[in-house]
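1. can you look at this prediction? I've put the sequence above it.
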Amino acid sequence: MTSSDITLYGHLQEWAAAEPQRTALLDPVPASIEQTGLEHGHVRVTVTDLLTRADQFAALLAAHEVGDGDCVAVWLPSWADTYAWQFAASARGAHVIGVNTRYNVAEVGHVLTKARPRALVMAHGFRGLDFLSTATQAVAEAQAEAPVDSQQPFVPPVAFVWPVPGASDDPVATDYDLGSGAVTVPAETSPEAAAPPPAAPSADRLSVAFTTSGSTGMPKLAAHRESAVVSHSQHVAARVGYAPGDVLVEPLPYSGVFGYSAGMGALFGGAAVLLHPVFDEHELVSAWNAFGGTHFVGADDMLSRVRRVCEDTGTRLDSWKWAGVADFQGMSADIAHWAAESFGTRTVGVYGSSEVFALTAFWPTDTREELRYSGGGRLVDPAYDYRIVDPLSNEPVPSGSEGEVQLRGANVVDHYLGDTGEGAKNFAGNGWFSTGDLGRAQGPEAFEYVCRMGDVIRLRGFLVDPAEIEFHLITHDDVELVKVVARTDESGAPEVVAFVQPVPGSAPDPTEIRQYCKQRLASFKVPTEVRLVETMPVTAGTNGSKIKAAVLREWAAQPMEATEVLASRTSKENHHDT
């Protein structure tokens, strides 16, 4: 039996047998809990602890007849138990769909309707969020919308209620009964709870599903086979180069593909994962420093806040060796230079999605600098393939030309949960998956991510990536954040509008900023208009905060006075969300 033939649960068993005291996770404990044996407010979860907890959860699933081929929806923040549910599902031959804690009725209902989970693991007492009311309403709407004559009527999932550490009260199981029963998950591990015999490995068995971005509607649920999860995690571990004693600092939620792929790669590489369920840069930097974090995977906006704390407090992260960064706000290069000069950190851009796994590609640390911090990179597994094609003809483009990135391999989505045929349009034949990303080849094993196909702006016959203009604008001394969008002029031709969030305390002149662009950019790339905004409209997504380009496009189509009113309202909303 090869390593890829072993289930996730089987690998956990092997880790516990080989190194029973190896640290797997560093689990935060709220300050309100008095507990002995804590290290800087965290408890070390060994692979043996994780296996014992997974066995306990597998026994709970078995008691409620959740098993082979069933779906388990896990609606939890990123604590150690969230990982344990994945391994427990593996032990039962089931698969997991992660549900982000920010989801509300529409998103939760969509997941329940599409995935049809047999079990829903819910958090109780997390940040005052009323998961029960949301789930109750989502189930009611799903039942009401289900076709009467359906051969597969909607059946509510069994609710497994998990009290988060530090919850102010204990959950009452009967309160959480959504129609198929409910059980309270014990807060403490019971070592004597014997797990049922584990499921045999299967090449076709699903393991995990992730929600896609849903930028053009409700998200699809992209599911992957267990053998692919194992193989991908092993290749990520090898390419990152984890060593015993390394610590991955992971502020991203395990329910999302980046947090999941990064965390599983670290475990397969023998590293520990420092969990951080609620992003707070001060707490994160403190824990990072205390545990000697060596690796980081996350978004550039998160690291910008980490940098601010380090500079304000004088905290040094000298253990930090490597960072894989998603460039959501155009700050990766600047952050990479700071980290390298301050701590000797090597930073690379990364690439991935719910449908092809996160960290499917990232750049080697010796890549030339103009590429190293951008999205894309070298494919993590030599068995993965890519090609760049003309999106209209689906034919490969000449070397050096831009086109749509297509991928083929075990990393590509195997199934969309609840799919009624809509998933087929993402495939171009012969196994090629159309990513919807604009890219450029950089050799046989690597490509450069340019932008989403829908973000490309055609200016005077040229296809222009907005980031090209943004990268120039961000070098202006008074510009803290910038986002470039397109609108049409009176003749119907596209033109560029740049939204600029100034450096605090500065008052740049929009005319001067346009002149700054004229000094270096081709005339057709110079923004027709520069608009100053106090705060960018952002959405706090699974993988970090992203600027809402769609909102800015709406603003760009309106007079400046309307933008000022909307931007002021957005500033208040952003402040409320944080």
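-> Now that the structure is in, tell me what you want to look at. Keep in mind that what you see is a predicted model, and the values were worked out from it rather than measured.
2. when you work out contacts or count neighbours from here on, use the C-alpha atoms and nothing else.
-> Will do.
3. following the chain onward from the helix or strand where residue 237 lies, which element is next?
-> Element membership of residue 237 [criterion: DSSP states H and E] is helix 226-240. Counting by DSSP H and E, the element after helix 226-240 in chain order, helix or strand, is strand 247-250.
4. for that following strand, which helices and strands make contact with it?
-> On a contact count with 3 or more C-alpha pairs under 8 Å, 6 or more residues apart in numbering; DSSP states H and E, strand 247-250 meets helix 257-268, strand 272-275, strand 295-299.
5. let's see 10 Å
-> With contacts taken as 3 or more C-alpha pairs under 10 Å, 6 or more residues apart in numbering; DSSP states H and E, strand 247-250 sits against strand 23-28, helix 257-268, strand 272-275, helix 281-291, strand 295-299, strand 322-326.
6. those: which one's closest to residue 134?
-> When the helices and strands packed on strand 247-250 are compared by C-alpha to C-alpha, helix 257-268 sits nearest residue 134, at 23.4 Å.
7. tell me the angle of that closest one relative to strand 322-326?
-> For helix 257-268 against strand 322-326, the angle by axes from the mean of the first three to the mean of the last three C-alpha atoms, to 10 degrees is 160 degrees.
8. distance from the chain centre to helix 257-268, please.
-> On the basis of C-alpha atoms, centre = their mean, to the nearest Å, helix 257-268 sits 10 Å off its chain's mean C-alpha point.
9. and if you look at stretch 373-382?
-> 17 Å.
10. start and end of that stretch, how far apart?
-> 22 Å (C-alpha to C-alpha, to the nearest Å).
11. what's the answer for stretch 425-439, then?
-> From its first residue to its last, stretch 425-439 covers 20 Å (C-alpha to C-alpha).
12. A further structure is provided below for comparison with the first:
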Amino acid sequence: MKPVVDTGREAAHTASGHEGGATFHAWLARRLADSPDAVFLHEPQRAWTYREVAGEAERLAAVLAERGAARGDRMALWLPNGLAWLVGFLACARLGMIAVALNTRFRSQEVGDVVARSGARWLACWPDYRGIGFRDILREVPAGLLDGLRGVIAYGEPMPSDREIAGVPVTPFDQAPDAACAPATGRAADGAIVYTTSGTTAAPKLVLHDQDTLLRHGAAVAAALDVRAGDAVLLAAPLCGAFGFSTALAALGGGARLVTSASLDPAELAMLVARTGVTHTFANNELIARVLDAAEAAQHDLSSLRYVGFASFAPGMDAFFDRAERLGVPLAGLYGSSELQALVAAQPLDAPRETRARAGGRLVAPDARVRVRDPQTGALLALGEAGELEIRAPSAMRGYLGNAEATAQALDDEGWFRTGDLGHASDERTFVFLARRGDALRLNGFLVHPAEIEQQIAALPGVAAAQAVGVEYEGRTVVVAFVVAREGEAPPDEAAMIAQCARHLARYKTPRRIALLDAFPVVQSANSNKVQRHRLQEMARALLQQ
């Protein structure tokens, strides 16, 4: 059984039975010994060698150590894909620190909440990235949530006034250490990364993975999907999520080059595929479709691609496979989660198109197993029968940071993870994903609980309650919300409520429309009145058609 995880520093690196396992520092040292001048990372404007990346990571680790960073501390990475994110992560791993992955689309409430609950003492950001205004976002974080921060590591050109941001001292990302030093080295069982995920609560849970588990997963994916030295893997998903980071792990595991762009612009990604000879990429179907469109328009050569794995985050893309086949791009469905890592299962390319179009596939780790349980009776089901998927894999999380109860509910004593997904198995390593249990929303590739959006609207004067649902609109899932007014009061108008969400939440979580109802449609039972979310979805579709 994996250890229960709490927020204490010691619990963050408690031994989990593989202290002799792999560390990122040792992995990088081997790459430096074998091929120091080989390319580690391709960005649109330049390439970085192992020697250059390792030097940057060592320098930043020394700067953090001088400022008091130690094993088990946490640094939030609020950065787009690219050199800074990877160097920040490797510097944390060098010291045995935990990198807390923050989505660059997060805004004040989201950033403050994750920084506070993760216990982050440092935050790395790019204040001038794409003119987003990260300084202003930090200044708007609710009082008290940044009190634990000791410093901000600022990437890019600093402003003359950047001695502090939101009252926190600023250190330039390229700062040199005051003196040469050899920081302490992290261990295999040290916590390495925290993802944010939403499940059954409004506040995202914090999923912790250790160094050895991450590296073993990368090696398993590389072996299963034939990622090897000389290949190039396109990071088309953000590194802040399990999808993007697992893609990076696959490249590291196979000794392949990483290729990415901070903006993740489809046209730029298509150009990088052709220019760098990308062999593998893993992303959501909507982004891959846009990359294919851009490549076709610019007549880019995509013949280097050997495996393109996708997750079906966007509905209504029936022509997706037709377009890919016309361009000679090999597609296969994937399966994963923050708790198990993305790419924990994948469809084989030699399977029929109907099979490759499905999420699921074969578990990449040879010792991983899947089983199916009846959600109502709790009985294990036979092969082919549909129920809740349970997976036992070496890539499973250490646990939810600061939430021992949720960890115990998700992982049993034998290491089986209760996925919350419905599907059926064809053998002990192969399965098909059918649907997600519950009502969580899949927005822009991220799993979001409606309560996170509803709380922002319900906090406004005159609002008694709010409900948010996801519906298909112009080829993607968008949010539509409904409110019930307090008796005798009038809530703000629709534009004001949408502006409230846009100020505090990522754009993809912001409702497209918000409508006022006299009451929510409910179904009565002996114990409760349950809101009929399918009725709200019908109303939402009608609202969007107006």
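-> Looks like it arrived, so ask away. If you're wondering where the values come from, they're calculated on a predicted model, not measured in any experiment.
13. helix, strand or coil: sort out the counterpart of residue 343 of the second structure in the first structure for me.
-> Under the alignment (TM-score structural alignment), residue 343 of the second structure pairs with residue 359 in the first structure. Residue 359 of the first structure falls in the strand class when you classify it by DSSP: H, G, I helix; E, B strand; the rest coil.
14. quick check, residue 359 of the first structure in contact with residue 263.
-> No - using C-alpha atoms under 10 Å as the test, residue 359 of the first structure is too far from residue 263 to be in contact (11.1 Å).
15. of the helices and strands packed on strand 247-250 of the first structure, flag the one that's most buried.
-> strand 272-275 (a mean of 28; mean count of other C-alpha atoms under 10 Å).
16. how far apart are that strand and its match in the second structure?
-> In the superposition with the second structure, the average deviation recorded for strand 272-275 of the first structure is 1.1 Å (mean C-alpha distance after the TM-score superposition for the first structure).
17. contact partners for the match of residue 343 of the second structure?
-> By C-alpha atoms under 10 Å, 6 or more residues apart in numbering, the residues touching residue 359 of the first structure are 232-233, 235-236, 239-240, 257-258, 261-262, 265, 297, 324, 326, 349-353, 376-380.
18. residue 338 of the first structure pairs with which position in the second structure?
-> In the second structure, residue 338 of the first structure lands on residue 323 (TM-score structural alignment).
19. give me the neighbour count for that match.
-> Residues near residue 323 of the second structure, counting by other C-alpha atoms under 10 Å, number 15.
20. helix or strand for it, which one?
-> Per DSSP H and E: residue 323 of the second structure is located in helix 320-326.
21. buried sites along that helix?
-> By neighbour count with 16 or more other C-alpha atoms under 10 Å, helix 320-326 of the second structure contains the buried residues 320, 321, 324.
22. try stretch 426-444 of the first structure
-> Neighbour count says stretch 426-444 of the first structure has 432, 433, 434, 435, 436, 437, 438, 439, 440, 441 buried, by 16+ other C-alpha under 10 Å.
23. how big's the offset between the longest helix anywhere in the second structure and the first structure?
-> Taking DSSP state H as the criterion, the second structure has its longest helix at helix 50-66. Its matched residues in the first structure lie on average 0.7 Å from helix 50-66 of the second structure after superposition (mean C-alpha distance after the TM-score superposition for the first structure).
24. spatially central residue for the second structure, please.
-> The residue lying closest to the centre of the second structure (C-alpha atoms, centre = their mean) is residue 241, at 1.5 Å.
25. and that residue, what pairs with it in the first structure?
-> Match for residue 241 of the second structure (TM-score structural alignment): residue 256.
26. who's in contact with its match?
-> 97-100, 209-212, 353-354, 358, 541-543.
27. if we can go back for a sec, how close does the residue nearest to the centre of the second structure sit to residue 419 of the second structure?
-> Residue 241 of the second structure is 17 Å from residue 419 of the second structure, by C-alpha to C-alpha.
28. how far does the helix or strand residue 469 of the second structure falls within sit from the chain's center?
-> For residue 469 of the second structure, the host element (DSSP H and E) is strand 463-473. From the chain centre to the centre of strand 463-473 of the second structure is a distance of 23 Å (C-alpha atoms, centre = their mean).
29. same for that strand, what does it pack against?
-> So strand 463-473 of the second structure, by 3+ C-alpha pairs under 10 Å, 6+ apart, packs with strand 441-443, helix 450-458, strand 476-485, strand 513-517, helix 533-545.
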